[in-house]
Each structure stands twice: as C-alpha cells, then as structure tokens.
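Trainee: just the structure for this:
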Amino acid sequence: MQDRFTTFVHNNRQSFPLTANLPYLLRLTNDCYITYASIHIHELLGYRQNEVVQTCFKDYCYFGDYNHFMQKLESVIAANEDYFELELRIRNKIGKFQNVQVAATVLRNAFHHKTEGLLLVMRETTAQESDLEVLYNEKLAQYETLVNHLLEAVVIVCGDQIVFANQASTRLFKADHLKEIIGKSIYDFLHPVHYEIWKSEYMKSAQAVGPVDFVWKTVCGNSFQSEVIIIPTNFKGKQAFQLLIRDVTERKNTERTLIEAEKLSMAGQLAAGIAHEIRNPLTALKGFLQLMKLDLKTKNDYWDIMESELERIETISNELLFLAKPRSTELKLISLKKLIQEVSLLLETQAIMHNIIIDKHFPDEEIVIYGNEVQIKQVFVNLIKNAIEVMPNGGHIFINIEKDEKFVDISVIDQGCGIPEEHLEKIGQPFFSTKKEGTGLGLMITYNIVQNHHGTISVSSQVNVGTTFTITLPLFDESHYTAK
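Mentor: Predicted coordinates:
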C-alpha cells in the first residue's frame, strides 16, 4: 500500500511544487484522519509513523490555524479546485509549535470525481519566512470572523465567480450551505436586468459605488430587492469586488404602502371638497323644485325625472363623501340576483348604444348577502360601466354567479382590449387608470366597498382578449348575525 502511494507521489511531483526538499508527507481522509505518513515524519513531529497513522490532523494544529485550514479546504472544494497552499503552526510531541508551509492537493476518484481525501506536503519554515504569511492568515481569519457576524450579506466576486460569501449570504439567498453560493457565477443570482450595467460600469469602477438598487434571485428562483455597496478589492493578487448586500424588499413594500396611503388621503380630501360643493346647491335646487311642482301645472313625468336625476347627483356626492370618510350605513338583506338585474337594466341603454349585449348566468336558487344595498349596487355599476367603456367595437359582457356553502363569486367578463400584466397590481390604486380620461377613483371606491363588506376582488386579463373581475362576498348566515 505504501509502495503504491509513494509511487503515486513520485509520479505526481509536478503537482506539489514544495516537494523539492520536503520529506514530510501526510495523506488524510475527508474527515482529516491520517492514513499515511512518510518515514521522516518523526523529524517534524517527534512521532513515528505508526504513532501518527489513525490520529486526527486537528490534534497537531494550532486551534485557529486548523479552523483556517478547514475554511480554506471548504472554499477550494466548493470552487471545484484541487490545490491550495498556506502556513500552519504544528505542535510536536514535546508540545512545541513549529511553523510549516503546507501544499494540499484534493484527491478525487477518477470515475465519479468524488473527494477521497487530501495529500499534504509540508516543510519547516523559519519565523522570518512565515511572519508575513502568518500575519496574512491572521488578518484573513479576523476578516472572516468579522464578516460572518454581520447581519448583511458580504460577497467577493473575482471575474464572474463568487469566491467568498459570509454566513448571512446563505440566509439572503435561501441556501442551505455556502457551497451553493461560493464557486457559482454572479449571474446565477443577479437579475438579468442588471447584467449590462454590472459589466459596463461597476466591474470597471476603481472606487466604491453605492448604495445602488439591485434585484437578485435566490437559490430557488424567487426575486428580492436590495441595496448594494460595491468596493473594489483584490483576491489572490487579482482584481475583485466586495459586495455588501442588504435586503430592502420589506422597506420598499412599506414605502409603497405609505405612498398609497398618502394618495388615498389626498383623494379623500379632494372628494370631500367636491361633494360639499355639489351638495350645497343641490339642497336649494331640490327645495325650489318642490315649490314649483306645487304651483305649476305641467306633466308630472317631467318633475319626476328631474327629481330622480337630482337624487342621483346627491347619491354620487354621497359616494365621494364615502371615499373621504366611510360612514355608518344601513345594512340589510340583499337579493343579489335582483340587485344585478336592476343594475343591468340601468346600463342596458348605454350598452345597446355601443352594440354590447349583457349576458347573465345565475343559479336558480335565491342568493342573499348582508350589507348596504346602495354601495353594493355602486360596485356593479362601476364594473359594468367600465366594461362598456373598454368595448368601443361592441361584443358581450358576461355576468356569472357561482356559490358554495359560505361565499358567492360574481364575475364580470368583458371582451375589451385587456390590461398589460405589469399594470394588474396597480388596479384599484388612486389616480391609476388604463382609460385616457380616467382617474382611478371609481375602482378605488369599488375595492373599498368590497373590503368593508368582508369581500375580495381579483382581476385577470389578457391583452386583446378581455378582462375578468371576480368579486367574492360572504353569503348571509342567519345564525352569525343573530348571534351578534
């Protein structure tokens, strides 16, 4: 066994540049147990061959040096490399530490390429020879200890390859082990939208840059937003970049929420002002209309129509006030099929003018919900009216109702131009509209009303095919409301 191994070492001397005057050879298992030692090992350690074999290499290393040795080994294996050099302090039989220079080669199986152990070739070095290397190793160990305790991810990129990552990086990229990060290309994690700017600007920068906004992908492919500081550095004499990465996904979401809240507040103030300006003259108009109705002899139908339209203006102004500050309203049982029939009848004339047919598909049984009838009616007025406006060339609007034991789904399906996917998440936000003259307030009111009725709205769309709004509302539960 030893003859075959010695032959292997002799035949591969060019892989071990330190072996020119080195008699100290060790072969280790993957767990760093010694399976072979050269005959001259006693000159270094004071132990004979048979005393060293089957012991752990850790037993002879200075504690901090062994940790550095294992970290170096893991990074080399993760990068799919086979060779590294470093200096260690080795304790001999009488307890004295000796500085040694080590060349380590990872042994792999020729067929399946799995790691089968290590070959260490060592030589003694004087304190003067090793001072700089020891200092470097100590500084490197201090650096790794420091960055491994940081909450932010720290990554070093050399060329396109990630050559170092701290422990926080595994949490950031949802990796189980650093092996899933170290040795990989930065482009395995960086979102493609940033490829060009990384190559053209940041890889050529001679000064620290940042923080800049980057989007990354986790090991499982999910995206997250980050702020990155890019610091030029060197790694083994090569140009490299140290990246300090902070996940800001939650902060960005909070900022968006605050912006939307500010928009909603502004919309509410605007709506309140408009509503009050409308309601003041409406009060006078309704009063004088009633007086004129008593004195003048004209067709009653005219007065009824005028009064109805004034009441409709008043209803709209009330909805604007609802946007500004939701009011306590009268809640009652609502026949959903009857309500939608009434809304369809109201908008049927407008639909016919646009060559649109409203198709309704309802279940046979009665469907009852509990809420404010005026507000629920406003929801379907907004949705059907929007569907008519996006179909200038005519077509069909389908209104489908499906129910289960606790909830009812009402789908309003149009055959309009559709909504691009990147705009879907903005639907319902104030002042966002796909219509040229739209304000987005109608759909915002719709979302607000549905949420206040403990319901949800979902939207799906396909460009040039159409859009589907699905409203889910709880069915009336007599026992639930009786208990209240």
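Trainee: can we go C-alpha only for contacts and neighbour counts from here?
Mentor: Noted.
Trainee: gap between stretch 142-152 and the chain center?
Mentor: Computed by CA atoms, centre = their mean, to the nearest Å, the chain-centroid distance of stretch 142-152 equals 25 Å.
Trainee: what does it contact?
Mentor: Stretch 142-152 is contacted from outside by 154, 166-169, 244-247, using CA atoms under 8 Å, 6 or more residues apart in numbering.
Trainee: can I get the residues you listed in TSV including distance to residue 48?
Mentor: Converted to TSV, the contacts of stretch 142-152 look like this (distance: CA to CA, whole Å):
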residue	distance to residue 48
154	45
166	40
167	40
168	44
169	44
244	49
245	51
246	53
247	54
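Trainee: same list (the residues you listed) but as JSON lines, adding neighbour count, distance to residue 287 and secondary structure.
Mentor: JSON lines is the format used below for the contacts of stretch 142-152 (neighbours: other CA atoms under 10 Å; distance: CA to CA, whole Å; DSSP: H, G, I helix; E, B strand; the rest coil):
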{"residue": "154", "neighbour count": "21", "distance to residue 287": "73", "secondary structure": "strand"}
{"residue": "166", "neighbour count": "23", "distance to residue 287": "76", "secondary structure": "coil"}
{"residue": "167", "neighbour count": "20", "distance to residue 287": "75", "secondary structure": "helix"}
{"residue": "168", "neighbour count": "22", "distance to residue 287": "72", "secondary structure": "helix"}
{"residue": "169", "neighbour count": "24", "distance to residue 287": "72", "secondary structure": "helix"}
{"residue": "244", "neighbour count": "19", "distance to residue 287": "70", "secondary structure": "strand"}
{"residue": "245", "neighbour count": "25", "distance to residue 287": "67", "secondary structure": "strand"}
{"residue": "246", "neighbour count": "21", "distance to residue 287": "64", "secondary structure": "strand"}
{"residue": "247", "neighbour count": "19", "distance to residue 287": "62", "secondary structure": "strand"}
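Trainee: second chain to compare with the first, below:
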Amino acid sequence: MFLFDYIVNLAIFSLLVSTPLVIRSFINLRPLKHPLIWSGLYAGVVSIVLVLLAVKQQGYVYDIRYAPVILTFAYLGPVPGIITGLFALSIRLLSSGNWFPAIAGWLFIMVVFSILHTYFSRWQLPHFKRSLALSGAYIVVYMTIVFTFRILVHEPLFHIQYLLFVILGVLLGGLLIESHERLRRTIAERNEMELSLNASEYQYRLIAENTSDLIVVMDPDHSIRYFSPSHAFVLGYPGLAQDRAELDRIICPNDAMVFNQTVRKILERKTTQSLEIRFVHQDGRLIPFDSLCKPIEGKGGRIEHIVIISRDISERKKAEEFLVQSEKLSIVGELAAGVAHEIRNPLTTIKGFLQLYNLENPTMKYGDLLQDELERIEIITSELLSMAKPQANAFTTTNVKEVIEQTLEFLAPQSLLNNIEFKREYQGEYFPVTCVKNQLKQVFLNVFKNAIESMPHGGEIHIGLQIDNEECLITIQDQGCGIPEEHLHRLGQPFYSLKEKGTGLGLMISHKIIKQYHGCINYQSKVNEGTRIEIRLPSHE
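Mentor: Predicted coordinates:
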C-alpha cells in the first residue's frame, strides 16, 4: 500500500508538471505579464497539492513539496523559486508544528539555492544538471538540519526514504520538462525548416514560373520530371505532360540526333554540355535556343537528373544575320565602287565614239537604241557607286504607271521570245509617288526580269496598280516555279540568289531603293504555283 501511494503521488506530480507544458503546446495563448511570478504561483499550488497528498506510513509523513521548489530554481531562477518555497513553507507550518526548524531550514535552503544559481548562470550550466546539483545541495542542507535540530536522528531509514522520494520527484519532473522542451525545439526547428523550405520553394517557383527561359528536368532515360510554365507562352503549348513524347514533340526532328548525342556525352563524362537546338512552336515555326544541360549527381556519383535551361536566341540570330549582311553590304559597296569606276572609263570612250559614228552615218538603224542602252549602263554604274557612297538625288513626282509602261516596252522583245504576256490591272490613270524615276525603273526592271526568267515555258504576268490607304500598291503575280517558303526571308540579301548564274545584287539594289522611298516590298510564293510581289510606296498627294 505504501508503494502504491508513493506511485500515485509521483503520477499526480508528473501530471501537474506536464499540464502547463501540454497546454502551451496545443493552445497558442497570449503571453502573460510577469511570467516568472505566475510560474512561481503555479509551482506553489503544486507544492500545496503535494503536501495534501502526502504519504503516511507508520506515523511518518512523506511528501515531495521541495521537488517543485528545486525544479523552479533550476529552470526559472530565484524569484519563482522563492515564491514556490513560500507556498511550501506555509502549507508545512499549517499542517504541523515545530515551526522553528522548518523556518530555519527553509531560509537555509533558499540562501544556498540562490547562491548556487548565481554560479550556475556564470558557468552556463544546463538546466537539468542544475536540478541535479540543487538536489545534491538539498540533501546536504537537509542532513545538516536533521543533525542540528536532532530531528529523528535514530530513524535513518525515514530520512533515506524521504530524500529518495524528493530526489525521484525531481528526476521525474526534470525528465518530463527536458523531454517536452526537446520535443518543442524539434517542432520549432521543423517549423522553421518548413518555413525556410516554403520560402525557398516560393522563390524558385517565382523564378521558374516568370522567366522566359525554358527549364526542363529530365531523368537519364529521357523521362520528364518538370516542364517550366514558360513553355506555354514561349512555345504556345497550353500544357505539357511529364512525358518523353512531349519532349520529342517540341524538339525539331532534325536536331533530335544532336540532342541525344549531347545527353550521352553528359552521362559518360558527367560534365555540363551546351548546344544550339531548335524547338517547334505550336504554330509550326522553328525557334532557335541556346541550351545548357547540367547533370545532377546523386549517391555514389550516379547522375540522377539532367537540368536543361534553354534561352531564345532569335534576336541574337537576327543581329548576327544583320551583322553579316552589313559586312556583305560593305564588301558590295567597295566592289561596286571599284567595278563602276573601271566600267565608266571604257564606257565614256564607247559613248564618244558611238556619237561620232552616228554623226558620220546618220542612217544607221540602231544607233539611238545603242545610245539609250549605254546611257542606262551609265545609270546602273552610278547606282553601284551610290551603294558605296550615297549621293543626293533629285526627287520628283512621278506617275508609277508611266514608269511601268516604259519598263514593259523595254522588255517587250524578251517577253515575246519567252512567250510571256503581261496582264495589266490598273485601277486608275494617275499614281503619283516621290522618287527618282530611273531608280524606280531599275526596281521594276529587276522584278519583271526575275518573273520572266522563272517562267521558261511561258505564261502570264499580272500587274496590279491601285491606291490603298494613301499608298501606291503595285502587285506582280507570275506563274513561275515559285520559291520555297523558308528562303523568302533571305531575298534581298547580297550575293543570295536562287538562279544558277545570279549574283543577288539586283534585288538587293531594289530593296535599298524602295527603303530609300520609305516603302516596303513583300513576297508570297508557293513552289510550282508562282510568286506574288507587293510593293508599297507613299502616294504623293
């Protein structure tokens, strides 16, 4: 029965120690003012309860009222410890007599505990070790009081049982507090880690979901773990499933072999690789990307994932093409200047002697025609010189219809030989534009000659002319062999021609002239169906 009461007493003490700790864990209460005082008051109430539950055996009373005092001193300090001690002393005085030894012992214990707490704080001793040290001090003080006041000196078993009762209470209470505090720290660390992970995840998601770069996480077997949302607004796909087929879907088939070879290199060498690859937009066009493939190693040095970050380099490609075109134009300009200079000298001689020959032989049949063609050659050489060194031109208001008719009249012999018929579709008689007439004639001459040469078996060339939104719109539609769609964007580049003996300079000069007039030229073509050219020039009011 004594043992049972003893266990019940310790169980109730454990419950009273755990109750505030559990409440604090499950209920987020508002912090109290003066928490040390409130803690001391609660521990004092626990001391009263322990005295009321004291174990009585053979006329002796066993209680563990000093266990909460020791724990309060160890974990909270002197202020709540003394408050708890006052409660323990008060209930002791009320429950039994012999006040003097009780008060003297209590004062001695409070002084010793307060001094020890000062040293504990200086040494930064852990709280549980403080409780053990205070328990040892309590044993020494208790034995000192027993021998000083000769309290049951002949009953050592009673004192041993009493001290064991108190020390076990301290150990049990300390273990409960330590386990709860450790659990609380673990939970706090886990919550802090979760907050940190959530913050990191939010930052990475913020980057991944708002970057224009394409991010793909791929396994070594090409299975996909992640597609960044940027695929939706860069490539136009509303949603990509995490499937290998989706990756094959967006990679250009002609670049798939290069991509697979790069993945094999990454797996073999375990190094980052870069490649230039084209992705297929949802509308079918190809977009070039510069892709960086980085391996992610796991345990044992084995590659577990490959992170692919791709950046759109369309603008860079355009800049490179523009730079190349600028260099070509520079070369063409230098070449044009040299060729035109060398042509002009013998051309001047030919013109001079032709004029003398016409004077001496006024009946020569084609003298005027030869003279006109020599003048046209001189104009063309002047245009070549203007490419190298722009010159001020005399702009006049010219009727586009007259320029087209003059050009068609000049090309009439060639069109007859090739069985070509020009179909005119003019919506009016007067189409004024501000230009240099001979330059505009050169543009039409280049365009019509290309249309004729694309129709070796003859056919019709439809020429449209109208005023559209304050612009003069000239359309030329042939029935020739057509141009592949992927080559249309290169028309007008220097030295680029689809003809076997072409130089590409004709269209380049035409583009330059049209641009000089603040106009534009566009191409629409299908293979074996013909080509449609639209030239827009600002109309002169």
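Trainee: got a TM-score for the pair?
Mentor: Put the two chains on top of each other and the TM-score (TM-score structural alignment, normalised by the length of structure 1) is 0.64; 359 aligned residues with a CA RMSD of 4.0 Å.
Trainee: going along the chain, name the strands of the stretch 201-350 of structure 2.
Mentor: Assigned by DSSP state E, counting those that start in this stretch, the strands in the stretch 201-350 of structure 2 fall at 214-218, 224-227, 273-280, 286-297, 303-312.
Trainee: and residue 374 of structure 2, which of those is closest to it?
Mentor: For those, the distance to residue 374 of structure 2 is smallest for strand 286-297, at 47.6 Å, taking CA to CA.
Trainee: residues contacting the aligned residue in structure 2 for residue 243 of structure 1?
Mentor: Residue pairing (TM-score structural alignment): residue 243 of structure 1 is matched to residue 308 of structure 2. Shown in contact with residue 308 of structure 2 (CA under 8 Å, 6+ apart): 214-218, 291-294.
Trainee: tell me the most buried of the strands of the stretch 201-350 of structure 2?
Mentor: Of the strands of the stretch 201-350 of structure 2, the one with the most neighbours on average (mean count of other CA atoms under 10 Å) is strand 214-218, at a mean of 22.
Trainee: average gap between it and structure 1?
Mentor: For strand 214-218 of structure 2, the mean deviation from structure 1 after alignment is 3.6 Å (mean CA distance after the TM-score superposition for structure 1).
Trainee: same question for stretch 369-378 of structure 2.
Mentor: Per aligned residue, stretch 369-378 of structure 2 averages 2.2 Å (mean CA distance after the TM-score superposition for structure 1).
Trainee: which residues touch that stretch?
Mentor: By CA under 8 Å, 6+ apart, stretch 369-378 of structure 2 touches 344, 347, 351, 354-355.
Trainee: buried subset of these as a ChimeraX selection?
Mentor: In ChimeraX, a selection of the buried entries from the contacts of stretch 369-378 of structure 2 looks like this (16 or more other CA atoms under 10 Å):
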select :347,351,354
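Trainee: tell me which of the contacts of stretch 369-378 of structure 2 fall in helices.
Mentor: Among those, DSSP state H puts 344, 347, 351, 354-355 in helices.
Trainee: kindly list the longest helix within structure 2.
Mentor: helix 156-210.
Trainee: and that helix with strand 214-218, angle?
Mentor: 130 degrees (axes from the mean of the first three to the mean of the last three CA atoms, to 10 degrees).
Trainee: rewinding a little: out of the strands of the stretch 201-350 of structure 2, flag the one nearest residue 329 of structure 2.
Mentor: strand 286-297 (25.4 Å).
Trainee: average gap between that closest one and structure 1?
Mentor: Averaged out, strand 286-297 of structure 2 is 2.7 Å away (mean CA distance after the TM-score superposition for structure 1).
Trainee: before we move on, what SS does residue 400 of structure 1 have?
Mentor: Here residue 400 of structure 1 takes the strand state, with states given by DSSP: H, G, I helix; E, B strand; the rest coil.
Trainee: contacts only, for the alignment partner in structure 2 of it.
Mentor: Matched to structure 2 by TM-score structural alignment, residue 400 of structure 1 sits across from residue 464. Applying CA under 8 Å, 6+ apart, we find residue 464 of structure 2 in contact with 424-427, 473-476.
Trainee: ok, so of those residues, who is nearest residue 513 of structure 2?
Mentor: Of all the contacts of residue 464 of structure 2, residue 513 of structure 2 sits closest to residue 474, with 14.9 Å by CA to CA.
Trainee: helix/strand/coil for the closest one?
Mentor: strand.
Trainee: trace it over to structure 1, please.
Mentor: The criterion is TM-score structural alignment: under it, residue 474 of structure 2 has residue 410 as its aligned partner in structure 1.
Trainee: looking at it, that match is touching residue 472, isn't it?
Mentor: Yes. Residue 410 of structure 1 is within contact range of residue 472, at 6.5 Å (criterion: CA atoms under 8 Å).
Trainee: hang on, the earlier thing: can I get the strands of the stretch 201-350 of structure 2 in TSV with distance to residue 325 of structure 2?
Mentor: Converted to TSV, the strands of the stretch 201-350 of structure 2 look like this (distance: least, CA to CA, whole Å):
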stretch	distance to residue 325 of structure 2
strand 214-218	30
strand 224-227	37
strand 273-280	22
strand 286-297	19
strand 303-312	21
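Trainee: residue 441 of structure 2 is nearest to which of those?
Mentor: Closest among these, once you apply CA to CA, is strand 286-297, at 37.5 Å.
Trainee: what's in contact with that closest one?
Mentor: Counting by CA under 8 Å, 6+ apart, residues outside strand 286-297 of structure 2 touching it are 252, 266-267, 270-281, 303-314.
Trainee: and for stretch 153-160 of structure 1?
Mentor: The contact list for stretch 153-160 of structure 1 (CA under 8 Å, 6+ apart) reads 147, 162-169, 172, 185-187, 235, 238-246.
Trainee: ok, stretch 232-241 of structure 2 next?
Mentor: 212, 227, 231, 246, 279-283.
Trainee: residue 193 of structure 1 maps to what in structure 2?
Mentor: In structure 2, residue 193 of structure 1 lines up with residue 254, judged by TM-score structural alignment.
Trainee: tell me how many other residues surround its match.
Mentor: For residue 254 of structure 2, the neighbour count with other CA atoms under 10 Å is 10.
Trainee: all helices of structure 1, in order?
Mentor: Per DSSP H, structure 1 carries helices over the ranges 2-11, 41-45, 49-52, 63-78, 127-147, 167-172, 195-200, 249-295, 300-324, 336-353, 373-389, 421-424, 441-452, 478-483.
Trainee: about what we covered before: possible to save the contacts of residue 464 of structure 2 as CSV with neighbour count and distance to residue 377 of structure 2?
Mentor: What follows is the contacts of residue 464 of structure 2, written out as CSV (neighbours: other CA atoms under 10 Å; distance: CA to CA, whole Å):
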residue, neighbour count, distance to residue 377 of structure 2
424, 13, 28
425, 12, 30
426, 15, 30
427, 11, 33
473, 22, 28
474, 22, 25
475, 19, 27
476, 22, 25
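Trainee: lovely, talk soon.
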